[in-house]
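Q: Just need the structure, nothing else, for what follows:
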Amino acid sequence: SFKGSLEKKGMKCVLISRDRDVESFTSYYSNMPWFALPLEDQDRNAALGERFGVSSIPNLSLVDPAGKTITTEARNDVARDPEGLEYPWHPPLVRDLAKGDPGRLSEMPSLVCLCESATQAQRRDAEAALVAVASA
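A: A predicted model of the protein is given here:
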């Protein structure tokens, strides 16, 4: 849970709602353990949505204490790692598609290495080669 693990690690959440009316917002937010931007603050709501490229909801973006964006795709990370063992979920240079999170595959140049019939050693070597290229 958020209170049990992520909050202890220093994570602070602020809900930026896309609800259209106060009743919907109140109903949705009433059981959440974090802060919320007031529904009436539509200027900041729109500015934050634009800053983080929010095109669909729900969306979870992470920002470090200096205001630098860590990731705009943390929703999948929370689902995959609810205890926050890998928090703050910096995007990996190489993703394993078999784990179900392709990242922004269709939004940026991407290389897919198919390794279904490879041995574990061959997979590790392929991943190391991809990390080297991604780091360059």
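
Q: from here on, contacts and neighbour counts on C-alpha atoms
A: OK.

Q: Give me the neighbour count for Val14.
A: 11 (other CA atoms under 10 Å).

Q: same check, this time on Asn76
A: Neighbours of Asn76 under the rule other CA under 10 Å: 16.

Q: Now it: which helix or strand?
A: helix 74-80 (DSSP states H and E).

Q: which of the residues in that helix are buried?
A: Within helix 74-80, the residues scored as buried using 16 or more other CA atoms under 10 Å are 74-78.

Q: Throw the residues you listed into JSON lines and include distance to Gln122, thanks.
A: Below are these laid out as JSON lines (distance: CA to CA, whole Å):
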{"residue": "Ala74", "distance to Gln122": "30"}
{"residue": "Arg75", "distance to Gln122": "31"}
{"residue": "Asn76", "distance to Gln122": "27"}
{"residue": "Asp77", "distance to Gln122": "26"}
{"residue": "Val78", "distance to Gln122": "30"}
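
Q: here's the other one to compare against:
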Amino acid sequence: MFKYNYFQIDNVDSKQELNQFISKKVEALYNIGAESVLSKITEREKLGSVEIGTNFDLPHIEYSGQEQGIILVNYKINHYYATSLFIILNVVYLDKDLGEFLNRILNDAGLDKLRNCRNINDLQRIVEGG
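A: Take a look at the predicted model:
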């Protein structure tokens, strides 16, 4: 089973600030250096938009570790609300449960569920198929 975490941020000044926050969380949860995580997020964003829906981003961090998971962040930036689903994955050995979750959730109905998530219990229900 993959890890999942939820964070609500009431006010963030920039995407850079959000990415720094997430980098520190990934470091604590997955033992990947925060600077490395921030670099991976920045490199991915340079390749093109990670936005997959209105105010919904899907950045991902690829690494060679075994622990994989998601970090869902609902946040307020510049007077509007947005959601980011950060995916931490090993593309060579993708966690089966994580792959199934992503296949199930990456559609309009699934994105709406994630947008409306308000705590870790909500996220747990979504992860478990609710």
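
Q: what's the TM-score for these two chains?
A: TM-score of the superposed chains, computed with TM-score structural alignment, normalised by the length of structure 2, equals 0.27; 68 aligned residues with a CA RMSD of 5.2 Å.

Q: Packing partners of the helix holding Asn76 of structure 1?
A: Packing partners of helix 74-80 of structure 1 (3 or more CA pairs under 8 Å, 6 or more residues apart in numbering; DSSP states H and E): none among the helices and strands.

Q: what element comes up after the strand or helix carrying Tyr81 of structure 2 heading to the C-terminus?
A: Element membership of Tyr81 of structure 2, judged by DSSP H and E, is strand 80-89. On the C-terminal side of strand 80-89 of structure 2, the nearest following helix or strand under DSSP H and E is helix 96-105.

Q: got the contact list for the very next helix or strand once past that next one?
A: Sequence-wise, the next helix or strand downstream of helix 96-105 of structure 2 (DSSP H and E) is helix 108-115. The contact list for helix 108-115 of structure 2 (CA atoms under 8 Å, 6 or more residues apart in numbering) reads 53, 56, 72, 74, 82-83, 104-105, 123, 126.

Q: Can you tell me which of those is closest to Ile9 of structure 2?
A: Nearest to Ile9 of structure 2 among these, counting by CA to CA, is Asn74 at 6.4 Å.

Q: count of residues packed around that closest one?
A: Applying other CA under 10 Å, I find that Asn74 of structure 2 has 23 neighbouring residues.

Q: so who does the closest residue in space to it that isn't next to it in sequence touch?
A: Setting aside the residues directly before and after it, Asn74 of structure 2 is nearest to Thr83 in space (CA to CA, 6 or more residues apart in numbering), at 4.5 Å. By CA under 8 Å, 6+ apart, Thr83 of structure 2 lies in contact with 55-57, 72-75, 114-115.

Q: Much appreciated, bye for now.
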